[in-house]
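In: Model the following, please.
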Amino acid sequence: MFVIYYSYLQAGYGLGPLQLDRWVTGFLKKFERVYELQKDGRAFSTPRRLLAALDVRFGQMLDETLEERMRRDGFGERLIQELASGMVRVNYGQGLDVGAFVGAVALCGSQGPLWAVEGGNQLLASKILESSGATLREATVRRIASAGTRYKLYADVKGSTEALVEDYDLVLLALPLRDAEDLQLSGFACENLAAELARPYQRIYATFYDTQPNPKALHCSEPVPGVILSTTGDGFNSIGLHNGTRKGDSKHIWKVFSPAPLTDEQSKRLFPSGPKCETFGWWAYPKYSKVDRQPKDTPFCLDGAGLYYCNAIEETASAMEMSVLGAKNCVLLASNRLKGTAHNIDAAAASSRL
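Out: You can find the predicted model right below:
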């Protein structure tokens, strides 16, 4: 299968796919150092310092576009404009002017094998919560106020007319702040802290079908490929075939990613055999294009005390794995400060190159 796959790609891109495979493998090898650092209790005060500890060039990749980086590394123009562009669109709904680091994360999806959790990936979060023994309280936090050495949280509880107000020693924010109005942060040294953290996010829609796509509309022969990438404004970013989430489930579902809800006309053109099953829209990840990118290095600890921001990691790239690493870094940062092991903070350095 590997030989057939690369033989097919070689016909269109020469040795470019093998070069890309080595490039991605090198990137992942450097990136995976983070697991050893975190296993040793190392923590970092900012996302840039975390990346610099993995490889000296990772920080540079935040300040250049993927297109610039790939040209500099000798990739062919067709591979960049077609294969790389398509991978960025399916993973981030954006173009080649995203940062080189987030672009490299997008290209990691070209390597296999990729995993999925039987029963659905949402089980990852629910099982971790269950095994941790933590108490889950469902409420919508509206405001966080600095109260001396503690933090006062104001929240709305579903079904209650009274606001919930409680004090905490540490607060970890694990949410993307898209708008300054999403959450009030008061009593901190930075008067406009929420506004400083807010950044534009990319809206993505996922539409699901249980019928076959129209090969003519996609300009391909039957059977339709399991993955279809787009590089221009076709109304969709990608179309992919997905298996059921349980072993032995023979049901196949087609998923379409698009920057806007598909119209009935678009839907009938792509899938004429039947109606769509469901459409979900959400603010999926930050906008990483050159015009939207902000030269920030938001600290994981926002006030130098006990208010931590897990999503600071999204300034570098956004993915389930990045969210987990950002959250663990915040926990290690807080733990090292409480234990007095400051030597484990910002202590690692790297001298290797990608």
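In: okay, CA-based contacts and neighbour counts for the rest of this
Out: Fine.
In: tally of neighbours for Ser186?
Out: The tally of other residues near Ser186 (other Cα atoms under 10 Å) stands at 17.
In: Would you mind stating the distance between the closest residue to it other than its chain neighbours and Cys301?
Out: Leaving aside its sequence neighbours, Ser186 sits nearest to Ala145 (Cα to Cα, 6 or more residues apart in numbering; 4.8 Å). Distance, Ala145 to Cys301, using Cα to Cα, to the nearest Å: 15 Å.
In: Can you classify the closest residue to Phe257 other than its chain neighbours by secondary structure?
Out: Take Phe257 and drop its neighbours on the chain: the residue closest to it by Cα to Cα, 6+ apart is Ala206, 4.7 Å away. Under DSSP: H, G, I helix; E, B strand; the rest coil, Ala206 falls in the strand class.
In: Point me to the helix or strand that includes the residue nearest to Ser186.
Out: If you go by DSSP states H and E, Ala145 is part of strand 140-147.
In: now what about the helix or strand following that strand, what contacts it?
Out: As assigned by DSSP H and E, the chain's next helix or strand after strand 140-147 is strand 150-156. Strand 150-156 is contacted by residues 139-146, 162-171, 306 when judged by Cα atoms under 8 Å, 6 or more residues apart in numbering.
In: Can you tell me, leaving aside adjacent residues, what's nearest to Phe271?
Out: The shortest distance from Phe271 to any non-neighbouring residue, by Cα to Cα, 6+ apart, is to Pro213 (4.6 Å).
In: Second input sequence below; structure requested for side-by-side comparison:
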Amino acid sequence: MICNLNALFVWLYAISGAISIVKAQTQQVFQVDSKPVAPLSTKERIAIIGAGAGGASAAYYLQRYSDNAYDITVFEKNKYIGGRSTTVNVHDDPSWPVELGASIFVKENLNLMAAAKDLGLTVRSSELGRVKKQDDISVEDSFGIWDGKSFVFSASSESSWKSIAKMLYQYGTAPIKARRLAKQTLGSFLKYYEESNFPFQNLTEISNRYGLVNLTDETAYNYFTEKGISELFVDQIVQAATRVNYAQNVKKVQALEAVVCLAADEGLNVEGGNWRIFDAMLQKSSATVRLQTTVTEILRSSSDAGKWELRVNDAEDAEVFDQIIIASPYHQTGIGGSLFNIPEVPYMTLYVTLFTSTKRLSPTYFGLPNSATVPTMLLTTLPADEEKGSHMPPIFNSISIIRYIPETKEYVYKIFSPSKITPSFLQLIFLPGAEFGWVYEKTWKPYPKLDPVAKFTDWKLDEDGIWYLNGIEQFISTMETASLAGANVAAMIVGSNNNTVISVP
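Out: As a prediction, the model looks like this:
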């Protein structure tokens, strides 16, 4: 999940607040410390496959709920912890880190917020799209939505009331209705954390109970328009959200993902990179972490009933574990065989291009006058008359200035796109004479193809202790929900050995 809850949705919050929408108060359902259960007489061995948000959270909560009763080994095929949450250093300088994957979370992400506090990490307001004045270079905090030919909406924080008036004039009451709908949905989701529901044994059942399957089983376009929200707002604002966050359009993506995007308040991140939450979780769990280690096979133990043999990197010798938590998309893990009935879910391919330049984007390419400045956060939508073929849709999902480096007088840009960005394209969209001092490219499969769905993969794949976290991604694909899945399965494992009530801390 690369859920880039960004400046656009903070804008929507500000606009909604300015016209007297009452912010729903989040009930604090977490405790600073959960009640520790009695440790097991002998430590069970648990293998976790994947050191991202879900795997790290599973390790952290297993130990927290059980007073360190487990012997945990985490297998990660990459050479770093964090999964789809990772940073890279501009010009290889560690003083200039930028997020490559999951960039932002919000204060309603109660699991991440509580863990960051418990682990002593610094949470700060994100500066995505907010570039300060540096060395007499003034960079406005602004965003725009481009349809491949012209901007269908744009705004700047330097004229907030004008921007609010512009949005209300263009979309009527749609922003108000959408905001209310998002807050109502968030309220339903937060019930999953309540002590009376946690841990929830079945994601499909609890989602039906609180009405959220009504959103996952419908496209965003149909859901919003059926709720009386104008097609123009859905096609432009909501679609910009689903394209930047999930690389999918409103007539295809399920509605809950779109609603989640609009529920964001202030964007937050962890100083030094969001991956530090998951690194700190694993450290606190005392788990053995084996990087660059691919699990190739899981078999029932031939010598120990109810246990499992796990092979890595095609080694002949197997290791024996009592239980295994699969915390990565199963069909991307490299595990062979078909022992477990996990439906194959296609994942989107996303190209992330980071680069630096002393130049700004070309206003003429984006249909602006020569004297204009292209917004610092540029989101995209489809042409209104796309079916008539009036002009080509954008070939990228977003372009953002994510920081300014005064030492080199460079802007750092990030592009999300469904295909590779070429050097010739960069020259085309920038002002003449643009040079690119540093370029970094990454191809992700960051989130599933989020078609409407009414049933989710069970947590438990085998009664002898095989668990799967990533079924939650078809429900909501974010760092927070991955972490919640890890905590939920940890609580189910610990609870099966004890009668003590467990709540999400």
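In: Report the TM-score for the pair.
Out: Taking TM-score structural alignment, normalised by the length of the first structure as the basis, the two superposed chains have a TM-score of 0.82; 322 aligned residues with a Cα RMSD of 2.8 Å.
In: Show me the helices in the first structure, by range?
Out: Counting by DSSP state H, the first structure has these helices, from start to end: 2-13, 16-31, 33-39, 47-54, 56-61, 66-72, 77-78, 85-92, 100-107, 122-132, 193-197, 264-270, 320-339.
In: got those as TSV, with distance to Lys276 of the first structure and mean neighbour count columns?
Out: Below are these laid out as TSV (distance: least, Cα to Cα, whole Å; neighbours: other Cα atoms under 10 Å):
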stretch	distance to Lys276 of the first structure	mean neighbour count
helix 2-13	31	12
helix 16-31	34	17
helix 33-39	41	14
helix 47-54	40	22
helix 56-61	39	19
helix 66-72	34	18
helix 77-78	34	14
helix 85-92	20	26
helix 100-107	27	24
helix 122-132	23	10
helix 193-197	37	17
helix 264-270	7	15
helix 320-339	27	18
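In: Asp234 of the first structure is nearest to which of those helices?
Out: For these, the distance to Asp234 of the first structure is smallest for helix 264-270, at 9.8 Å, taking Cα to Cα.
In: now the closest one: which residue numbers in the second structure?
Out: Mapping helix 264-270 of the first structure onto the second structure (TM-score structural alignment) gives residues 423-429.
In: how big is the offset of the matching stretch relative to the first structure?
Out: Its matched residues in the first structure lie on average 2.0 Å from stretch 423-429 of the second structure after superposition (mean Cα distance after the TM-score superposition for the first structure).
In: Residues contacting that stretch, please?
Out: Contacts for stretch 423-429 of the second structure (Cα under 8 Å, 6+ apart): Leu361, Ser362, Tyr365, Phe366, Ala434.
In: is it possible to export these to CSV including neighbour count and distance to Ala485 of the second structure?
Out: Shown next, in CSV, are the contacts of stretch 423-429 of the second structure (neighbours: other Cα atoms under 10 Å; distance: Cα to Cα, whole Å):
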residue, neighbour count, distance to Ala485 of the second structure
Leu361, 21, 41
Ser362, 21, 44
Tyr365, 17, 44
Phe366, 17, 42
Ala434, 18, 45
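In: Ala195 of the first structure versus Gly99 of the first structure, what's the distance?
Out: Taken as Cα to Cα, the span from Gly99 of the first structure to Ala195 of the first structure is 23 Å.
In: Do I have it right that the residue nearest to Phe271 of the first structure meets Pro272?
Out: Yes: assessed by Cα atoms under 8 Å, Pro213 of the first structure is found in contact with Pro272 at 7.3 Å.
In: what's the burial count for the residue lying closest to Gly244 of the first structure once chain neighbours are set aside?
Out: Distances taken as Cα to Cα, 6+ apart put Lys251 closest to Gly244 of the first structure, at 5.7 Å, once the chain neighbours are dropped. By the criterion of other Cα under 10 Å, Lys251 of the first structure has 11 neighbours.
In: any idea how far Ile493 of the second structure is from whatever residue of the second structure lines up with Val102 of the first structure?
Out: Here Val102 of the first structure is matched to Glu257 in the second structure, going by TM-score structural alignment. Glu257 of the second structure is 29 Å from Ile493 of the second structure, where distance means Cα to Cα.
In: contacting residues for whichever residue in the second structure pairs up with Cys330 of the first structure?
Out: Aligned by TM-score structural alignment, Cys330 of the first structure pairs with Val489 of the second structure. Counting by Cα under 8 Å, 6+ apart, Val489 of the second structure touches Ala58, Pro199, Trp459, Trp467, Leu469.
In: Is it correct that the residue nearest to Gly244 of the first structure is in contact with Leu241?
Out: No: the pair Lys251 of the first structure / Leu241 is not scored as a contact, 10.5 Å apart, by Cα under 8 Å.
In: State the distance from Leu338 of the first structure to Ile345 of the first structure.
Out: Shown here: Leu338 of the first structure relative to Ile345 of the first structure, a distance of 12 Å by Cα to Cα.
In: So which of Ala145 and Cys301 of the first structure has more stuff around it?
Out: Each of Ala145 of the first structure and Cys301 has its neighbours counted (other Cα under 10 Å); Cys301 has more, 22 against 16.
In: From Leu172 of the first structure, how far out is that one?
Out: Going from Cys301 of the first structure to Leu172 of the first structure by Cα to Cα gives 9 Å.
In: Need the overlap of contacts for these two.
Out: Taking Cα under 8 Å, 6+ apart as the criterion, Cys301 of the first structure and Leu172 both touch Leu307, Tyr308, Tyr309, Cys330.
In: What's the second one aligned with over in the second structure?
Out: Applying TM-score structural alignment, one finds that Tyr308 of the first structure aligns to Trp467 in the second structure.
In: Same check on Met87 of the first structure?
Out: Per TM-score structural alignment, the equivalent position to Met87 of the first structure in the second structure is Ala241.
In: Aligned against the second structure, show me the partner of Asp182 of the first structure.
Out: So, by TM-score structural alignment, Asp182 of the first structure is matched to Gly334.
In: check contacts around its match.
Out: By Cα under 8 Å, 6+ apart, the contact set of Gly334 of the second structure is Thr294, Val295, Thr296.
In: Neighbours of the match of Tyr308 of the first structure, how many?
Out: By other Cα under 10 Å, 22 other residues sit near Trp467 of the second structure.
In: what's the one helix or strand Ala116 of the second structure maps to aligned against in the first structure?
Out: Element membership of Ala116 of the second structure, judged by DSSP H and E, is helix 110-118. Alignment note (TM-score structural alignment): helix 110-118 of the second structure is unmatched in the first structure.
In: still on that earlier bit, export the shared contacts of Cys301 and Leu172 of the first structure as JSON lines, with columns for distance to Thr231 of the first structure.
Out: Putting these into JSON lines (distance: Cα to Cα, whole Å) gives the following:
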{"residue": "Leu307", "distance to Thr231 of the first structure": "41"}
{"residue": "Tyr308", "distance to Thr231 of the first structure": "38"}
{"residue": "Tyr309", "distance to Thr231 of the first structure": "34"}
{"residue": "Cys330", "distance to Thr231 of the first structure": "37"}
